[in-house]
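K.L.:
got a predicted model here, sequence first, then my questions.
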Amino acid sequence: MMTNLQKASLFFLSFLMISIMACSRELSHDDNEEEIIFKEESSTGEPEHYQAVPNDLVLIYDGGAHRRIQWGKEHFAPYVSAEVNGEEKWLFDGFLFLEIHDGRGRGFASGYQAMAARKTEWENLLENYFAKGNGIHALNEQIEEMRKTGRVTGEFEKRKVVLCIPEPIPNQTDWGQLDGRSLQFFRKEDRIDACKWYIDFAEQLFQDANFEHVELVGFYWLAEEATNSRNLAKDVADYVYGKKYDFYWIPYFNSDGYSEWRNLGFNVPYYQPNYFFSESIPYSRLQEACDRARKFQMNMEIEFDDRALKNNGWGYRLTDYLDVYEKNGVFDSLKVAYYQGGDAFYKLSQSEEEADRALYRRIIHLITQRAEEGVD
C-alpha cells in the first residue's frame, strides 16, 4: 500500500503532466465558439438544500502553526463590507473555515503530510475557530460593529459559516479514542464515527457561542478527490443531512470523481479550474472548466494568491477568471467560491497600487451586484 508521501507524489506528477501538455497562454478560445450561458440550463435534477447557500463563499485558511495571519476583527473588515459608489455595502455572505495541515507534520487530508492528524489536532482545529478574538468570534464582532454604525446599506442577512471536516485518512491507527475504544481507520465504521464526533463537537461549539450575526449552514469535505472517500463520503453526508446542514465539496481540475459528486453524497459542489497557479496552463482552461461545470451542474471557484498583486505581476490571471466567468454568466446564476491563498483579498483592499485597487473594485462590484440582483 502506498504511503501518504507516495500518494502526494502521484498527485503532483499528474498535475505536472497536465500542465506540460497544456499550450501557452497566448492560445485563447475562439471568439466564434458558442458561449455557454448557465442560466439557460434546466434546473431539473438540482440537489435539495437544507440551508441557504451563500452566493459568494470566501475560503479562510487558519488553524495551522505555519499560518502568520491573525484572523481578528480588523482583518475581517474588508471581507464584511466595502464602499461601493459612495455607499458602504455588505460583501461576502459565506465564510469557509478550513486547514490542510497543522504546521507540525500532521495532515488533515491525504497527501499533505507524512503523518495524519489525530483526534487532538482535529479538536484543536475547531477550538481555534471558536477562540475569542479569532475566527468566527472575530467575524461576528466585525459584523456587529458595522451594524451598529448604521452605515451599511441594504438588508442584512446572517453571514453563513461552513466548517471543514478533516479526512479520516485510511489505515491510520493513532487517531485516538472514542468512548474508551481506539479507532482504527482501516475500518470504515471507525472513520465514520470520527467524522460524526467532529460534526457533533463543531455543532456544540457553535451553539454554545450563541452568535448573533452568523449561522452554521454546512460542512466541507476537505479531501479534494474521491480516491479515499468513494465509500465513505455518502455515509458522512447522510449524517450531515440528518442534522439539516449542507455538504460542500470543491474538487480540483480533473480530480478523481469530480463529476460523481451526486453519487458521492455532496449537494453543494464547486469546480476548481486551477488556472491561476502556472503560466503553462492556457487561457482555454477557464472555458473548459466552465463547460464542465455546466455539464455536471457545478458551481465555480475563483483562485488567486499574493501573486495577483501588481508587484508580483500575476494580476492578469485573476482578471482572466473574471472576464471568462462574466462571459459565461457564472455571476448571473452560479454560486462562487473564492480561494485567496492566505489573505490576498485583504492585501488587494489595502494596496495603494492602482492596478490592485482596480482588481479589488471589480471584485466587490461583482459581489454587491449579485447581492442586489440575486442569483437564481
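P.N.:
Great, that's in hand.
K.L.:
drop to CA atoms for contacts and neighbour counts, all remaining ones
P.N.:
OK.
K.L.:
you'd agree residue 51 is in a helix?
P.N.:
No: counting by DSSP: H, G, I helix; E, B strand; the rest coil, residue 51 is not found in a helix; it is coil.
K.L.:
for residue 245, see how far away it is.
P.N.:
For residue 51, the distance to residue 245 equals 6 Å [CA to CA, to the nearest Å].
K.L.:
what touches both of those two?
P.N.:
217, 218 (CA atoms under 8 Å, 6 or more residues apart in numbering).
K.L.:
these two: who's more crowded?
P.N.:
Set side by side, residue 51 and residue 245 show more neighbours around residue 245, with 20 against 13, by other CA atoms under 10 Å.
K.L.:
just give the closest residue to the residue nearest the centre of the chain, not the sequence neighbours.
P.N.:
In the chain, the centroid-proximal residue (CA atoms, centre = their mean) is residue 59; its distance is 4.6 Å. With CA to CA, 6 or more residues apart in numbering as the criterion, residue 59 has its nearest non-adjacent residue at 4.8 Å, and that residue is residue 96.
K.L.:
sec struct for the one you found, please.
P.N.:
Applying three-state DSSP: residue 96 is strand.
K.L.:
and residue 66, by the same measure?
P.N.:
Under three-state DSSP, residue 66 comes out as coil.
K.L.:
so what's the residue count around the nearest residue to it once chain neighbours are set aside?
P.N.:
Excluding its sequence neighbours, the residue lying closest to residue 66 (CA to CA, 6+ apart) is residue 103, at 4.8 Å. Taking other CA under 10 Å as the criterion, the count of residues near residue 103 is 14.
K.L.:
try this one next to it:
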Amino acid sequence: MKMWKQGLSLLIAAFLMTSVLSPTASADYFPKDDEKSNHASNIALIYTGYYNPDNYDGVKVGDYNKDQFLPYVGYLNEQGVAEDYFFDTFLMLTTQSPYKGSLARYYDWVAGSKPGTLQDWKWAMDRMFEKGLQLDGLEEAVEQVGADLNDPGKKVNVYLTMPFPDPQCKDFGDFNGDGQVKNLESLDTRKELNRWYIDTMTDRFNQRSYKHLKLSGFYWLQEDLDTGVPGEKESVQYTAECLHQHNMRLGWIPLRDRQTENATFYIDDLKLVKYEGMKQAPDYAIKLTSAIPAMDVGAVWTPAVENKSEKDAQGQLVTVEAVFSSSEPSVIEITPEGTLKALQAGKAVIRAAVGNIEAESKVVEVSPWRFNQLKGADSIIEMDPGLKNPVIRDPLQGGKQYVVKDGSNIKVAHKYNERYDMWLVFDHFGANKLHSFYEWRLSPNEGKEVSPDLKRASSVLQGEGSDWIGP
C-alpha cells in the first residue's frame, strides 16, 4: 500500500472556535466536517518553505508536485490507483525564505536570522504559485484521484501561510506602492500589511481558477502571542476579521510550555487566555473493565471515561459522564444502562462522547473462547502487577518465522517462548483505515519450533490503539 513519502508532517486536526469579543476561550472542540471550520476534518501539514538543497543531498525538500501529493489525497493501491480519499484539507506551510528574513517573530539568538522584509514575504507568496508545484501539484493530484473514484467535482480545502508582521522590522519595504519604506512598529501599518497580503493572495488564487481547490483560510505562523507587545493581539484580531469578510478562517497551532500542542488546530482563537495559566483542554480516554481488550461471549463490562488532564484530591484521574456507542452492535451492544454486552465473536470500535468532544476510542474483541484460557494447551494466563507473567518473560531469540497474507491481513509468526508462539498482525486500522500494525496475538505451542498453522486458536495480547502517522 503506497501511503506516504518523506518530508511531510501530518496533522489529524480538531477545531476550536471562540468569539473575538469573548473574554475567555472556550474548551469545546468542533466535530469533523463542521461549517465553522469550512468543513475541514483531516489536515495534512505541507512544508513548502525554502530548504537549502546542499543540506539535503541535493533534494528540493519543499517542492511538491502531483506525484508527491497523490498518496495524501487518496489511498493508493499497488498500481497507484486511488481506492478512497485521504486528507481533505492541506495547510501549505512556508516557514522560511532563501533570503533568511524570518517569516515568524525574529529572535536575535537564531544564528544568521533577521526580521522578515517584503523580499521574504514576496518569495513566500510566489512560492505557492510555482508552475507544476505546490497548489498546481495539489490541483492535479485531486483531479486524478477524483477521476479514479468517479468524482470529477472533488474539492479539497487549502490553508495558506499568514506570515507574522513583526514590529521589530523598521525597514520592511514598500508593499502598497506609495514609495515609502514601511516601519512595522505602527499597528496601523501592520493592519494594512495584513489586509494587503490577504487580498493579494486571494486574488492570485482566484485568478488560477482551480477547479479542485477551495481557499478556506490562512494559518497564523507565529505560534505564540506576546501580550506585552503593544497591538499584537489587535493585529491578530484584525486579520481574522479580514478573513471573515472573505468567508475564510484564521487557523493557528499554539505554542505552550515550549512544545506545540499535538494534533490541535485552532480557529479564530484570538484572546488566548486559556493558554496563559488556565487548565489544560480535556483529554478524554475510555477505561475498560480489563486491561486486555477481549471479552467472552455473554460478558458484560461497565466502561468509564477519564479526563487525562485532570486529577482529584487523591491523585486519581477524574471520571466524567459519557455516551457510549459501538461500531458493531451485533458484536458488542451498548445497553440502556451504558454497559457493554458481548453478543458474538468479532471486533467492535467502542467510542464515547463527552458533550461534543470524542474520547479516545477502543477496539474490543469478542472471542468464542475465554481469553484467559487458551485452547490447545489448556494453560491459564495469570497476570500479576510485577510483570512476572510467564507469557511475557524469557522470550526466545532468533529462529524460524512464518508469514501468511490473507487479503489485507498479514500475520508474522515466531516462537516466543517454550509455551507460546507470537503473531504480529498487520491490517487496515482506525478511523483513517491505514494499513499498519494491528495487534499482537499468542497461540499455545509447546513444540521446539514455531507452528505454520496460523488458523488455530489464539488470544489477543495487546491491540494497537492509534492510527496516527507522522514524520
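P.N.:
Received it, and whenever you're ready, just let me know what you need. All values reported here derive from a predicted model rather than from experimental measurement.
K.L.:
returning to that earlier point: got a list of what the residue nearest to the centre of the first structure touches?
P.N.:
Here residue 59 of the first structure is in contact with 95, 96, 97, 98, 337, 338, 339, 340 (criterion: CA under 8 Å, 6+ apart).
K.L.:
overlap between those residues and the second structure?
P.N.:
Checked against the second structure using both residues aligned by TM-score structural alignment, their matches' CA atoms under 8 Å, the contacts of residue 59 of the first structure keep these contacts: 95, 96, 97, 98.
K.L.:
from these, which is closest to residue 370 of the first structure?
P.N.:
Taking CA to CA as the measure, residue 370 of the first structure lies nearest residue 95 of these, at 16.5 Å.
K.L.:
how many neighbours does the closest one have?
P.N.:
Residue 95 of the first structure has 25 neighbours, counted by other CA under 10 Å.
K.L.:
which element, helix or strand, includes residue 197 of the first structure?
P.N.:
Here residue 197 of the first structure, judged by DSSP states H and E, is contained in helix 188-209.
K.L.:
what's the mean distance for the helix or strand following that helix versus the second structure?
P.N.:
Using DSSP H and E, the helix or strand that directly follows helix 188-209 of the first structure along the chain is strand 214-221. Compared with the second structure after fitting, strand 214-221 of the first structure deviates on average by 0.6 Å (mean CA distance after the TM-score superposition for the first structure).
K.L.:
can you give me the angle strand 214-221 of the first structure makes with strand 94-98?
P.N.:
Orientation of strand 214-221 of the first structure against strand 94-98 (axes from the mean of the first three to the mean of the last three CA atoms, to 10 degrees) gives an angle of 50 degrees.
K.L.:
show me what strand 214-221 of the first structure is packed against.
P.N.:
Strand 214-221 of the first structure sits against strand 159-165, strand 246-249, with contacts defined as 3 or more CA pairs under 8 Å, 6 or more residues apart in numbering; DSSP states H and E.
K.L.:
which part of the second structure matches the shortest one?
P.N.:
Strand 246-249 of the first structure lines up with residues 249-252 of the second structure when matched by TM-score structural alignment.
K.L.:
try the first one
P.N.:
Aligned by TM-score structural alignment, strand 159-165 of the first structure falls on residues 156-162 of the second structure.
K.L.:
what's the ChimeraX syntax to select whichever of the contacts of residue 59 of the first structure are buried?
P.N.:
Per 16 or more other CA atoms under 10 Å, the buried members of the contacts of residue 59 of the first structure correspond to this ChimeraX selection:
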select :95,96,97,98,337,338,339,340
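K.L.:
picking up where we left off before, how about the residue nearest to the centre of the first structure, what's its match in the second structure?
P.N.:
Aligned by TM-score structural alignment, residue 59 of the first structure pairs with residue 45 of the second structure.
K.L.:
any idea what sits nearest residue 88 of the second structure, other than its immediate chain neighbours?
P.N.:
residue 156 (5.1 Å).
K.L.:
wait, isn't the one you found in contact with residue 90?
P.N.:
Yes: between residue 156 of the second structure and residue 90 there is a contact under CA atoms under 8 Å: 7.5 Å.
K.L.:
quick one on the thing from earlier: what's the average distance of the helix or strand containing the match of residue 59 of the first structure to the first structure?
P.N.:
Per DSSP H and E: residue 45 of the second structure is located in strand 43-47. Comparison of strand 43-47 of the second structure with the first structure after fitting gives an average deviation of 0.8 Å (mean CA distance after the TM-score superposition for the first structure).
K.L.:
and whichever helix or strand comes after that strand, what's buried?
P.N.:
With elements assigned by DSSP H and E, the helix or strand that comes after strand 43-47 of the second structure is helix 66-73. Across helix 66-73 of the second structure, burial judged by 16+ other CA under 10 Å covers 66, 68, 69, 70, 71, 72, 73.
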